[in-house]
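In: no letters, just coordinates:
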């Protein structure tokens, strides 16, 4: 039975993005595959990124890290968000680095390592201004002191020191140099306590591409890995990134209606002239957020057609005007930016598929939320150089 919609993931684009970013940074790269690879599929994305030269994988949770290990992926992996009573022994046993920023977590990890008889590899996170996770001030000094103690006892190995940036995607942000300075100070405190981390990393996608002072030993690439410009360009942007996901469906019903026809719940949309309405089997449970109502569009019949009326849980309606539309016609909800004005491509934006960045703007959010919101009912189809590999 075919799914009602497909998210097609171009693993070749993932690989190209890794190589493109590495050519800019000149550093090692950590491919961030949390949230099931930003909705693209963590395991196939991880494999594609590693083949292209990424040296590390990054995830949020223990379950995500263990999923990679269960799939036979043995590459260095950092997992960085945990409860203090998580089963750290499971991560230590499979060689996953644990990111931490509290002494409670550190004590628990050291205890698990002692029981297992294997040292835990950890990476200490400093708070440099995001005020989220990470340790700062006296907490940082205490954390690195305990980490050095455990390191000398042989239960912990401090492999890395890292932090995260607050607004690297804002050109000229005064916060960025302040965060770099705070990070360097925290690194100095760690080294002063006797730690000698082999990995120091701060840069996310935006900083990796635009802020050399943030690159250090390793850059963590999330959004850019998936081909979305972190500075908001609707196309490849100046860095030439390639969007990896295309969200497709088909028309499941067609109606020709007169002027004055209400559409969907409410109705909040009423047709102003005779028109053709096309029903799509995608709704907010599949990732088409209601916040985009009244602004969103899809590509149908070679033209952008507006999504009209309220988006329901399982379906939405498109106003196709006078286009000839039939049941089964293909629809592109979003995909890679088309080249405008090329002989083989669309001549105007109205003939190009929307991008995920445009959907994010219509919804008043970021592309990350749109990508990770694509629901489980949407089939993921992966391909690389023409070979299907779901």
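Out: Received, thanks. A quick note: this is a predicted structure, and the numbers were derived from the prediction, not measured.
In: alpha carbons only for contacts and neighbour counts from here, please
Out: Will do.
In: need the three-state assignment for residue 273.
Out: coil (DSSP: H, G, I helix; E, B strand; the rest coil).
In: same thing with residue 45?
Out: Following three-state DSSP, residue 45 is assigned to helix.
In: can you give me the strands in the stretch 251-390 of the chain?
Out: Secondary structure of the stretch 251-390 of the chain by DSSP state E, counting those that start in this stretch: the strands cover 253-257, 262-263, 269-270, 275-280, 297-300, 303-308, 316-321, 330-334, 379-384, 387-388.
In: residues in contact with residue 271?
Out: 258-263 (CA atoms under 8 Å, 6 or more residues apart in numbering).
In: now distance to residue 376 too, for these, in TSV please.
Out: As requested, the contacts of residue 271 are arranged in TSV below (distance: CA to CA, whole Å):
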residue	distance to residue 376
258	36
259	37
260	36
261	33
262	30
263	27
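In: now those residues: which count as buried?
Out: The neighbour-count test (16 or more other CA atoms under 10 Å) marks 262-263 as buried among the contacts of residue 271.
In: out of the contacts of residue 271, flag the one nearest to residue 35.
Out: Nearest to residue 35 among those: residue 263, at 34.4 Å, using CA to CA.
In: from memory the closest one sits against residue 272, does it?
Out: No - using CA atoms under 8 Å, residue 263 is not in contact with residue 272; the gap is 11.4 Å.
In: nearest residue to residue 359 other than its sequence neighbours?
Out: Computed as CA to CA, 6 or more residues apart in numbering, the closest residue to residue 359 that is not its neighbour in sequence is residue 296, at 6.5 Å.
In: presented hereafter is structure B, for comparison with structure A:
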């Protein structure tokens, strides 16, 4: 039995495709540096292998949400610049400073915790001041920006911190032409100008995420932060497929068929009998379920390539498995069932699953659970 068939399921991660995506995104970023965002285990693709591949392809920064994610990259031996941005009071500031991680500061409480941690560590902390230019999540409001900048400058003068970045995040960059994009850029430029007039000399100014990297060139500044696009998924399906942007999906999710059997007409399938066989038929059991990240709300709609054709899940997705009606076609236990991939073989894509589950492809790839092994190829 081959290695693929011996696995219940697997998420195959094509690192060659990831490197090609990074090179394409770098080309689109012009002269700006590229931060490879590897938060949430690299959007479900495996943080350390993907980070290494991105750096090999020319990324100069790595980005994470949590400090724990950043520290794990350092522990794995990655020595590039790393930034993390999602902090809560009492977080591991000192550990991050000692690991040479750039940390984001959105308010005075965070700045003061950084200053205290820098004193404990006996080192200067590198910080990025985040501006809330209109997204309304993290970041400092324009009205509070002068006070934050002033206190950051005082901390710089004392040697406690070095303001290495000024940054923000778009709300609607995946909707080109949305009026908020130009509005946020104006606010960002104003807030950057205020900080620089106060004496801040950032290494990088950055606001562009994946969609802005692809469609809003005036937002590139010194650095772009690419997340979902790096993994070959279009951040704006309305504007184009991954191929339209020169990208290739990196993850293929597949499983080995666990059982094939004949059943009569009128046979109920899975919990609640939401599907009943219309005629005598063949069923294939696929050993993936919502505990693996397969959306239960894609029951009866999720597409799967099995026995040479794309089928739809029959009945409800259970915790560990679902059923496909082969409509009389035959296959064998151990045959491959492909839920999504690049689409080269006619298999569904993550975007197809997003449509079936009424969500976005970001969620489809990031929700694949830890009991599905990541198999990295193309290293």
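Out: Cool, got the structure. This one's a predicted model, so the numbers in the text were calculated from it and none came from an experiment.
In: corresponding residue for residue 330 of structure 2 in structure 1?
Out: Mapped onto structure 1 by TM-score structural alignment, residue 330 of structure 2 lines up with residue 324.
In: an error on my part: the question was meant for residue 194 of structure 2.
Out: Using TM-score structural alignment, the partner of residue 194 of structure 2 in structure 1 is residue 189.
In: neighbours around that match, how many?
Out: By other CA atoms under 10 Å, 16 other residues sit near residue 189 of structure 1.
In: same for the helix or strand hosting it, what does it pack against?
Out: For residue 189 of structure 1, the host element (DSSP states H and E) is helix 175-192. Judged by 3 or more CA pairs under 8 Å, 6 or more residues apart in numbering; DSSP states H and E, helix 175-192 of structure 1 is in contact with helix 137-153.
In: please redo it, this time with the cut-off set to 10 Å
Out: Contacts defined by 3 or more CA pairs under 10 Å, 6 or more residues apart in numbering; DSSP states H and E place helix 175-192 of structure 1 against strand 120-125, helix 137-153, strand 156-162, strand 199-201.
In: closest to residue 312 of structure 1 out of the contacts of residue 271 of structure 1?
Out: Residue 312 of structure 1 has its nearest neighbour among the contacts of residue 271 of structure 1 in residue 263, at 11.3 Å by CA to CA.
In: mind telling me what that closest one corresponds to in structure 2?
Out: In structure 2, the residue matched to residue 263 of structure 1 (TM-score structural alignment) is residue 269.
In: hmm, residue 322 and that match touching each other?
Out: Yes - between residue 269 of structure 2 and residue 322 there is a contact at 9.3 Å, judged by CA atoms under 10 Å.
In: tell me, what's touching these two both at once?
Out: The contact sets of residue 269 of structure 2 and residue 322 overlap at 314-316 (CA atoms under 10 Å, 6 or more residues apart in numbering).
In: let's have these in TSV, adding neighbour count and distance to residue 177 of structure 2.
Out: Below are those laid out as TSV (neighbours: other CA atoms under 10 Å; distance: CA to CA, whole Å):
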residue	neighbour count	distance to residue 177 of structure 2
314	25	41
315	24	41
316	23	40
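In: residue 27 of structure 2 maps to what in structure 1?
Out: By TM-score structural alignment, residue 27 of structure 2 lines up with residue 23 in structure 1.
In: between the helices and strands packed on helix 175-192 of structure 1, which gets nearest to residue 52 of structure 1?
Out: strand 199-201 (20.2 Å).
In: give the aligned range of that closest one in structure 2.
Out: Under TM-score structural alignment, the match for strand 199-201 of structure 1 is residues 204-206.
In: who touches that stretch?
Out: 32-33, 35, 128-130, 163-169, 188-189, 192, 219-225.
In: weed out the non-buried ones from those.
Out: Here, 16+ other CA under 10 Å leaves 32-33, 35, 128-130, 163-169, 188, 192, 219-225 buried among those.
In: what about stretch 330-344 of structure 2, start to end distance?
Out: 23 Å (CA to CA, to the nearest Å).
In: my guess is residue 181 of structure 1 contacts residue 128. True?
Out: Yes - between residue 181 of structure 1 and residue 128 there is a contact under CA under 10 Å: 8.6 Å.
In: who's more crowded, the two?
Out: The neighbour count for residue 181 of structure 1 versus residue 128, taken as other CA under 10 Å, is higher for residue 128 (29 against 14).
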